[in-house]
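> Here is a sequence with its predicted model. Questions after.
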Amino acid sequence: MKTNSAAARRSERIWVPAAIRRIEADFQRSSDTHLIPLPLCGFPGIDLYLKDESSHPTGSLKHRLARSLFLYALCNGWLRADSTVVEASSGSTAISEAYFARLLGLPFVAVMPSSTSTEKIAAITFQGGRCHLVGDPLTIYSESQRLADELGGHYMDQFTYAERATDWRANNNIAESIFQQMRLEQHPIPTWLVSSAGTGGTVATLGRYVRYCARPTLVCAADPERSVFFDHYLSRQRDLCQHECSRIEGIGRPRVEASFLPEVIDAMVKVPDVWSLAAMQELSARLGRTVGPSTGTNLIAALACMAQMRERGEQGSVVTLLCDSGQRYGHTYYSDEWLQDNGLNCHAERAALAASLDSGQLPRELPARWQIAGELAAV
């Protein structure tokens, strides 16, 4: 229970700066993530790069978001030494938030869809958190708030605060890091930045930063099936929703989230799930290590950008995100039995994609399956 006593306020003034210092010290111990070139002989003059976010201490892009959310909550006076942190998450954000909660000595509860992979649940538990599973993905929001109220804690609410917690001008900014790392490349100013949307916070950061710095770079957002973001991009209707959970963990949402800002996005690609998984598998083979399914979604959207550049005779660079490792999905996306049971067998699509990356020609079946909007509409 919150208290406004003088003793409590004095205690908070001591604890909050110490908590911020712990988070900042953790940041100082961390190095930046790698930018990996991926040569593709089918696209001469067009360079593709992967920003490898799997190398963060908690193994995913969401490490950046979790750090920003904790600093935002601390500086807003929402977290105290006795707070229980609660978050609605499909897994990766919860893993990262559990890490920071443990760093501050705070209990952590993740409210997640029951379809979340066992590997992600185990990773949250390893970081000291506990998991509260729900059947309907639309209930994770209300259930998170209910638990926070019941426990006298704080609901972090990544889907509302992701775009505002991150400093999109500079500090702790993935966009600034990309442009810094591209400085000595053949095409240092990317033609496209490509990112899938979970909360929408990363895409918002990319879009805002290129506008703030007056870059000519375009931003493309990738969306999986069973998500409303693409339809919202087209219609701007905020009341869109659907009750099926995205089959690509970590991205896509059943409702329009406050952090998704279509105004800063130049194009969108809605990627069929089977093609996301085909791209995940093919990219893993080419890198020599496994990647997660949202990275496959990103690769397909990047392919749309590269295909347009090739058609127009343009040279340049495209940067997308390697969101997390495939190690978290051994019992799902890397299981042939699981793929078969879920109607996601992607052997034919992977073979077609491999030929496309080597030839520069889009797989014949893909343009009929994906949906494209914005600056890519002519692809």
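Sure thing, it's come through.
> make it CA atoms for all contacts and neighbour counts henceforth
Noted.
> which residues of the protein fall in helices?
Listed in chain order, the helices of the chain (DSSP state H) span residues 6-28, 62-75, 92-104, 118-126, 140-151, 158-165, 174-181, 201-212, 229-235, 273-287, 293-311, 336-341, 347-359, 366-369.
> The fourth one versus helix 92-104: what angle between them?
Spelled out, that is helix 118-126. Put simply, helix 118-126 runs at 10 degrees to helix 92-104, going by axes from the mean of the first three to the mean of the last three Cα atoms, to 10 degrees.
> Now do the buried residues in helix 118-126.
With burial defined by 16 or more other Cα atoms under 10 Å, the residues of helix 118-126 counted as buried are 118-125.
> Am I right that residue 306 is in contact with residue 318?
Yes - Residue 306 lies in contact with residue 318 (Cα atoms under 8 Å); the separation is 7.3 Å.
> Determine the residues that are contacts of both of these two.
For the pair residue 306 and residue 318, residues contacting each of them under the criterion Cα atoms under 8 Å, 6 or more residues apart in numbering are residue 46.
> gap between the residue lying closest to residue 181 once chain neighbours are set aside and residue 178?
Spatially, and ignoring its direct neighbours in sequence, residue 181 is nearest to residue 35 (7.0 Å; Cα to Cα, 6 or more residues apart in numbering). If you measure residue 35 against residue 178 using Cα to Cα, to the nearest Å, the figure is 8 Å.
> take a look at this one as well, against the first:
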Amino acid sequence: MEVPGYTEIRELGHGGTGHVMLAVRDSDGTAVAVKHLSDRLREDPGFVARFRAEARVIAELDSPHTARLLDYVEDEGDAAIVMELVDGVPLRRLLEQEGGTGPEAALAVLKGALLGLAEAHRHGIVHRDFKPENVIVTEDGGSKLVDFGVAARSGDAAPLVGTPPYMAPERWDDAPAGPRSDVYAAAVVFYECLTGRRPFTGDNVAALAHQHRHAVPALGAVDEPVRGLVLAGLAKDPAERPESAEAFLAELEWVAAAAYGARWEARGRSRLGALTVPFLTLRPPQPAAGGGTAPLPLPAALAPASRLAITGGLVLATAVAVVSVFLIWNDAPSYRYASPPATPAPAPEPTGRTPAPSTEPGTVTPPVSFTDPPGTPPAREPAGGVPGGSVKLTGGVTVPGSVDGAGVRPV
């Protein structure tokens, strides 16, 4: 089912909770990504509430380093988040291709993602799933943090959800959500960029939990000037880590300038941009206003003498639990709950839904609050894990056991 006002072009990716479509906004031809909740999960009010909560979280963020919300639509036939379309490559793809990126590129990609994370932390939002799949690298070497699908408010006693190789020690002990856990995950990603591998590589969830709690990361492959930064982010005790993404970013800036000079970021971003070239030169044409397609410009990293024909091919998108990727910001976000079908009965009581604000080019969309329909349950994690007494964590890791106050318990 398509969202009114948008024409869907093709699927960008799919996962256990739904699928992401490339689409264009009918009013002006802007390319967007539309994230649909699956039909099966729309039958669960708790999942719908959680999906709506994700839209609320994204709506609060206003940073060029996060994916911005354009629209939210919910009715009895669909629930969809419309996002700006980020033109770039998941960091995971680059790591799979290249291994370690080198210290300056690692610092540059971490800086961009931390800027997005800092915006979330300023709003009291904890991402809870910072990993290479959720960091998008653009052709100019910039980076964005995406997919706030399992985000929680700082201090909330949120259920255990995340990707085990990136989960901080305290998260295994069911600690309340906090910014320092995100800092830890960012440090794991930083280590992976520096070395081409994760600091902890247990072959099952129990082993990973033990390593995150007790093992000391090997630093032999980490460039000496940034070892202190890695150790600060990976401290077992949350109190010994930077208190937020903003604090970690301040340490990063100081260490980078001291170790690599004033132009470290320019060199790092140039390196990252070059790494995206093999992917972005194979992307298919983008949708054009009025239908059809328009050729995509070549990445800036390609010199004029290197220009070559682009003939389509690889769709550069991943959907990990329907991750929102590929974004191009256009105008202010809007939110809407589609009204239920008209009936001959008397006018119903207010449902808490709001009509769609104008999204015509040049207009400013007034802020619209999300108001849940009466009786809507709070957002919650699905009970019972997955069939067969097992637990499925974000990132496709399924283990025998259950999720409870003690974390993941193998059985």
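Happy to help now that I have it. Remember, predicted model here, so these are calculated numbers, not experimental data.
> Tell me how the two chains score on TM-score.
The TM-score (TM-score structural alignment, normalised by the length of structure 1) is 0.27; 168 aligned residues with a Cα RMSD of 6.9 Å.
> Who has more neighbours out of residue 35 and residue 178 of structure 1?
Using other Cα atoms under 10 Å as the criterion, residue 35 of structure 1 and residue 178 rank with residue 178 on top: 23 against 19.
> quick one: that one and residue 49 touch, right?
No - assessed by Cα under 8 Å, residue 178 of structure 1 is found out of contact with residue 49, at 9.7 Å.
> isn't residue 347 of structure 1 right next to residue 276, touching?
No - with contact defined as Cα under 8 Å, residue 347 of structure 1 does not reach residue 276; the gap is 12.0 Å.
> picking that back up, touching both of residue 35 and residue 178 of structure 1, which residues are there?
Here residue 35 of structure 1 and residue 178 share the contacting residues residue 51, scored by Cα under 8 Å, 6+ apart.
> Between the helices of structure 1, which one is closest to residue 192 of structure 1.
Of all the helices of structure 1, helix 293-311 sits nearest to residue 192 of structure 1, with 7.0 Å by Cα to Cα.
> Quick one: list the elements packing against the closest one.
Taking 3 or more Cα pairs under 8 Å, 6 or more residues apart in numbering; DSSP states H and E as contact, the helices and strands that helix 293-311 of structure 1 lies on are strand 46-52, strand 192-196, strand 218-224, strand 267-271, helix 273-287, strand 316-322.
> Let me have these in TSV, adding distance to residue 353 of structure 1 and mean neighbour count as columns.
TSV is the format used below for these (distance: least, Cα to Cα, whole Å; neighbours: other Cα atoms under 10 Å):
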stretch	distance to residue 353 of structure 1	mean neighbour count
strand 46-52	15	22
strand 192-196	18	27
strand 218-224	17	28
strand 267-271	13	26
helix 273-287	7	22
strand 316-322	17	25
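> count of neighbours near residue 28 of structure 1?
Counted with other Cα under 10 Å, the burial measure for residue 28 of structure 1 works out to 9 neighbours.
> cool, residue 341 of structure 1 as well?
10.
> before we move on, the earlier item: how about TSV for the buried residues of helix 118-126 of structure 1, with distance to residue 23 of structure 1 added?
Shown next, in TSV, are the buried residues of helix 118-126 of structure 1 (distance: Cα to Cα, whole Å):
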residue	distance to residue 23 of structure 1
118	28
119	26
120	23
121	24
122	23
123	20
124	19
125	20
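> and which of those residues is nearest residue 99 of structure 1?
Distance ranking of the buried residues of helix 118-126 of structure 1 against residue 99 of structure 1, using Cα to Cα, places residue 124 first at 8.1 Å.
> The residue nearest to residue 181 of structure 1 touches residue 51, doesn't it?
Yes - Residue 35 of structure 1 is within contact range of residue 51, at 4.5 Å (criterion: Cα under 8 Å).
> Residues that sit against both of these two, list them.
Taking Cα under 8 Å, 6+ apart as the contact rule, residue 35 of structure 1 and residue 51 both touch residue 178.
> Surely residue 12 of structure 2 forms part of a helix?
No - with DSSP: H, G, I helix; E, B strand; the rest coil as the criterion, residue 12 of structure 2 is located in strand rather than a helix.
> That one and residue 22 touch, don't they?
Yes - contact between residue 12 of structure 2 and residue 22 holds when scored by Cα under 8 Å: they sit 6.0 Å apart.
> looking at the helices and strands packed on helix 293-311 of structure 1, which is closest to residue 63 of structure 1?
The minimum distance between residue 63 of structure 1 and these falls on strand 46-52, with 12.2 Å, by Cα to Cα.
> Now do the SS call for residue 79 of structure 2.
Secondary structure, three-state DSSP: residue 79 of structure 2 is strand.
> and it, what does it touch?
By Cα under 8 Å, 6+ apart, the neighbours of residue 79 of structure 2 are 36-37, 42, 48, 72-73.
> swap the cut-off to 6 Å and go again
Counting by Cα atoms under 6 Å, 6 or more residues apart in numbering, residue 79 of structure 2 touches 36-37, 73.
> Which of those residues has the largest number of neighbours?
Within these, residue 36 tops the neighbour count with 25 neighbours, counted by other Cα under 10 Å.
> What sits closest to that residue if chain neighbours are left out?
Sequence neighbours aside, residue 80 is the residue nearest to residue 36 of structure 2 in space, at 4.4 Å (criterion: Cα to Cα, 6+ apart).
> ok, that neighbour touching residue 69?
No - if you go by Cα atoms under 6 Å, residue 80 of structure 2 and residue 69 don't touch, sitting 11.0 Å apart.
> Who has more neighbours out of the two?
The residue with the greater number of neighbours, taking residue 80 of structure 2 and residue 69 and applying other Cα under 10 Å, is residue 69; the counts read 28 against 24.
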